[in-house]
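**Student:** Return a 3D structure for these sequence lines:
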Amino acid sequence: MAELLNCPHCGSIFVQNSVRDVCEACYKAEQIQFETVYTYIRKRENRTATSEQVIEDTGIEKELLIKFIRTGKLKLAQFPNLGYPCAKCSTLIREGKLCGSCNSNLKGQLDTLAKEEARNQSVKSGNTFFIKR
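**Tutor:** You can find the predicted model right below:
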């Protein structure tokens, strides 16, 4: 369902839909910037450019480049050195929201929590006996 929002860039009111998260004017400006970035990285000598090089050479904002990558407008398979930051530690990644290290750390914490909850549940159910010495 569409709803009225203020554009995060210019503050004007627009109807949000599943395609756009900014107003029409800002969307058109983003499309122009996308064309600039895509033209830049399509050149053979720029295909191996890093995110920082693309930002520096095109003048695009870092957040907008990340948005293009996350929404799938820029396919990372074609550009091997592009990436976006991990949500936790800001390491450059190419898929998902977390890098491998943060992901395994989070899984370890969840496993530990599950074991603690299982232990607490067994104590509450009365299956555990305590011996006084």
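**Student:** Going by C-alpha atoms from here, please, whenever you check contacts or count neighbours.
**Tutor:** Noted.
**Student:** Surely Phe14 forms part of a strand?
**Tutor:** Yes: under DSSP: H, G, I helix; E, B strand; the rest coil, Phe14 falls within a strand.
**Student:** these two touch, right, it and Leu4?
**Tutor:** Yes: shown here, Phe14 and Leu4 form a contact pair, counting by C-alpha atoms under 8 Å, at 5.7 Å.
**Student:** Now the second one, please; I'll put the structures next to each other:
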Amino acid sequence: MELKTCEECGRTFAAENGRTLCKRCFDKKIDNDFKLVRDYLYDHPGADIKEVADETGVDEAVILKLLKQDRIEVVEEANTLLRCEKCGKSIKSGRLCDDCKKMDTMKQMRDVRDQMKENLDKSQEANKNSVSYHSR
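**Tutor:** Alright, predicted model coming up:
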């Protein structure tokens, strides 16, 4: 990681992935890009990613990031732009389709249940092996 000077505000920051903006300015730019994209899509529903990028000046990668963050969504049913990261099914926003989200949630719940059961078993075993004294 190297120290760089932010192109926008002049602050020194630890640069990651070749960034030229500090986190504050980068986040501000993303928010401004989001507003441009949102406003364009409001006036032009159904526009594809290339059209939005060309008309707003927002990079296609940023638009994809906004889709994955659930800040915007694809409105067409025949979406080929965004796919579920697990099964490849077409999705409107985010990273996973509804089915894969449910499966992930169920898996997390099973993992928590199994961990709780394991902790309970250990606790019961420790209590069984411990000596306790009672006064009369």
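**Student:** How close are the two chains, by TM-score?
**Tutor:** The TM-score (TM-score structural alignment, normalised by the length of structure 1) is 0.48; 96 aligned residues with a C-alpha RMSD of 4.0 Å.
**Student:** follow-up on the earlier one: between Phe14 and Leu4 of structure 1, tell me which one has more neighbours.
**Tutor:** A count of neighbours by other C-alpha atoms under 10 Å puts Phe14 above the other of Phe14 of structure 1 and Leu4, at 17 against 10.
**Student:** Next one: that one from Gln31 of structure 1, what distance?
**Tutor:** Phe14 of structure 1 is 17 Å from Gln31 of structure 1, where distance means C-alpha to C-alpha, to the nearest Å.
**Student:** So which elements touch the top helix by length along structure 1?
**Tutor:** Criterion DSSP state H: the longest helix present in structure 1 is helix 100-125. Using 3 or more C-alpha pairs under 8 Å, 6 or more residues apart in numbering; DSSP states H and E as the contact test, no helix or strand touches helix 100-125 of structure 1.
**Student:** Check which residues of it are buried.
**Tutor:** Within helix 100-125 of structure 1, the residues that count as buried by 16 or more other C-alpha atoms under 10 Å are Cys102.
**Student:** One more: stretch 101-121 of structure 2?
**Tutor:** Going by neighbour count (16+ other C-alpha under 10 Å), nothing in stretch 101-121 of structure 2 comes out as buried.
**Student:** quick one: contacts of that stretch?
**Tutor:** For stretch 101-121 of structure 2, there are no external contacting residues (C-alpha atoms under 8 Å, 6 or more residues apart in numbering).
**Student:** Mind jotting down where the helices sit in structure 1?
**Tutor:** Taking DSSP H to define them, one finds helices in structure 1 at 24-42, 51-58, 62-70, 100-125.
**Student:** can you tell me which of these comes nearest to Leu92 of structure 1?
**Tutor:** Nearest of those to Leu92 of structure 1, taken as C-alpha to C-alpha: helix 51-58 at 9.4 Å.
**Student:** and the closest one with helix 24-42, angle?
**Tutor:** 110 degrees (axes from the mean of the first three to the mean of the last three C-alpha atoms, to 10 degrees).
**Student:** Now helix 51-58 of structure 1: buried residues?
**Tutor:** Under 16+ other C-alpha under 10 Å, the buried positions of helix 51-58 of structure 1 are Ser51, Val54, Ile55, Thr58.
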